[in-house]
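Novice: Predicted structure and sequence below. I'll ask about it afterward.
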Amino acid sequence: MSEERTKEIIELVRSFGTRYLNEELTACTRRLCIALAQNRKLTITRGKKEIWAASIVYVIARANFLFDKENENFLTADVICDFFGTNKTTTANKATVIEKALNISHADKRFCTEEIIDSLSFVMTKDGFILPKKVVESKIESLVDEVIYEMADEEESREIEQFMAEQKKQEEAAAQAKKERRAEINREIAEKKRKKKEEEQVQKVGRQLKLW
């Protein structure tokens, strides 16, 4: 019975994935289905299969930041629940139950895409420098003799996001200051040109008066 129900739920999430997700995200939903079937804390044979399917997609969406509008695979709870014909509150609550039972958090390696995992993975050089994994692999791999790969946990992820936001804020402030300084220099140049033109005009008038 459990195996049959698992297949039914997998088919439901596969149908959703075909319409709204890419292959990698669809594979994540399938892995979660299988993990649920093997979990003793939850019994997927109880309750409506549509609610289980919707909740599974909801968990994957949350773990992969799909509710973020800037994500290219952006989803809303309405899209998920409308597809499966489920209530948003019920689906969200069931998703939370699943996350707690399987100890799932944002960017969980088991149920996330490589892109999400890499974006929150960092390396530590033997000198103690912490760098984004992507930077090391794509730009300065040859300069790093020894690295320790680490996956940021949820609290560290928040700290990283705060740090990145502060960095962005500082960069924007620096860019604005540079823009204002450039405008100030342009005004100074324009003022010098204006004064020079006025002086030339005065000198011209002076020469004309002497001729008279």
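Specialist: Now that the structure is in, tell me what you want to look at. Numbering: from 1, shown residues only.

Novice: from here on, contacts and neighbour counts on C-alpha atoms
Specialist: OK.

Novice: Next, residue 148: secondary structure please.
Specialist: strand (DSSP: H, G, I helix; E, B strand; the rest coil).

Novice: That one - how many residues pack around it?
Specialist: When neighbours are defined as other C-alpha atoms under 10 Å, residue 148 has 12 of them.

Novice: which ones are touching it?
Specialist: If you count contacts by C-alpha atoms under 8 Å, 6 or more residues apart in numbering, residue 148 has them with 123-125.

Novice: structure B:
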Amino acid sequence: MYDEIITATDAFCLRHLDEEYAALCAKLSAKLARKRPSPLVRGDRRIWAAGIIYAIGRVNFLADPNQEPHMRTDTMADLLGVKQTTMANKGRLIMDTLNIGLMDPEFSRREIIDNNPMTWLLEVDGLIVDARNLPEPLQVEAWRCGLIPYVPAQAATSRASTPSE
């Protein structure tokens, strides 16, 4: 079941979107597969794949023409061979089940994360600070604690998504 869904999301994303969308869809699929009981065991695999792509697209504003890549939901449904309402309903169910919101850092593209100030706000000694302005050792510690998605000081020099250890 999981492999069929990943095959479908990868094929769609690599053909119509990009590798980053494919990786985020795989991450979301894995999270759904680990949930007990996994909702993926019931229902049409195509609909699950479409719902996963829809959910990741929604988190990242895929339907917004100012985004690159972008795609309207009706076009996505046509390309996936499913009804738009069915795809959207499954996507919303996925988002509700896993408590995923718009711009959720766990399922956001790098560009969305970089431009979302809420991702970087931390409380340090009672003050709200932007983690991107902290010294690198504190950024590394915040990353290790899961408070920020990557270490900005290291990404600025290497564009790496994780700090070197």
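Specialist: Sure thing, it's come through. On a predicted model such as this, the values are computed, not experimentally measured, just so you know.

Novice: And the TM-score between these chains?
Specialist: For this chain pair, the superposition-based TM-score is 0.72 by TM-score structural alignment, normalised by the length of the second structure; 140 aligned residues with a C-alpha RMSD of 2.8 Å.

Novice: sorry, back to before: quick one, which of the contacts of residue 148 of the first structure are buried?
Specialist: Neighbour-count burial (16 or more other C-alpha atoms under 10 Å) applied to these gives 123-125.

Novice: Can you tell me how far the residue sitting furthest away from the middle of the second structure is from residue 135 of the second structure?
Specialist: Relative to the centre of the second structure, the most outlying C-alpha is that of residue 125, 30.6 Å out, by C-alpha atoms, centre = their mean. Residue 125 of the second structure is 15 Å from residue 135 of the second structure, where distance means C-alpha to C-alpha, to the nearest Å.

Novice: counterpart of residue 41 of the second structure in the first structure?
Specialist: Mapped onto the first structure by TM-score structural alignment, residue 41 of the second structure lines up with residue 45.

Novice: Three-state assignment for that match, please.
Specialist: coil.

Novice: Is it in contact with residue 7, as I believe?
Specialist: No. With contacts counted by C-alpha atoms under 8 Å, residue 45 of the first structure stays clear of residue 7, the gap being 11.3 Å.

Novice: re earlier: now, the buried ones among the contacts of residue 148 of the first structure that are in strands?
Specialist: Per DSSP state E, strands hold the following members of these: 123-125.

Novice: residue range for stretch 105-118 of the first structure in the second structure?
Specialist: Mapped onto the second structure using TM-score structural alignment, stretch 105-118 of the first structure covers residues 101-114.

Novice: do you know how far the spatially most central residue of the second structure is from residue 92 of the second structure?
Specialist: The structure's the second structure has its C-alpha centroid closest to residue 107; by C-alpha atoms, centre = their mean the separation is 1.9 Å. Counting by C-alpha to C-alpha, the gap from residue 107 of the second structure to residue 92 of the second structure is 14 Å.

Novice: Then residue 139 of the second structure?
Specialist: 33 Å.

Novice: Could you do residue 26 of the second structure as well?
Specialist: For residue 26 of the second structure, the distance to residue 92 of the second structure - C-alpha to C-alpha - is 17 Å.

Novice: matching residues in the second structure for stretch 76-91 of the first structure?
Specialist: Aligned by TM-score structural alignment, stretch 76-91 of the first structure falls on residues 72-87 of the second structure.

Novice: So residue 107 of the first structure, which state does it fall into?
Specialist: coil.

Novice: Wait, it touches residue 120, no?
Specialist: Yes. Counting by C-alpha under 8 Å, residue 120 is a contact partner of residue 107 of the first structure at 7.5 Å.

Novice: more crowded one of these two?
Specialist: Applying other C-alpha under 10 Å to residue 107 of the first structure and residue 120 shows that residue 107 carries more neighbours, namely 27 against 21.

Novice: which residues does the closest residue in space to that one that isn't next to it in sequence contact?
Specialist: Closest residue to residue 107 of the first structure apart from its sequence neighbours, by C-alpha to C-alpha, 6 or more residues apart in numbering: residue 63 at 5.2 Å. By C-alpha under 8 Å, 6+ apart, the residues touching residue 63 of the first structure are 104-108, 111-112.

Novice: can you pull out the strands in the first structure?
Specialist: Counting by DSSP E, the strands of the first structure are 121-125, 130-132, 147-151.
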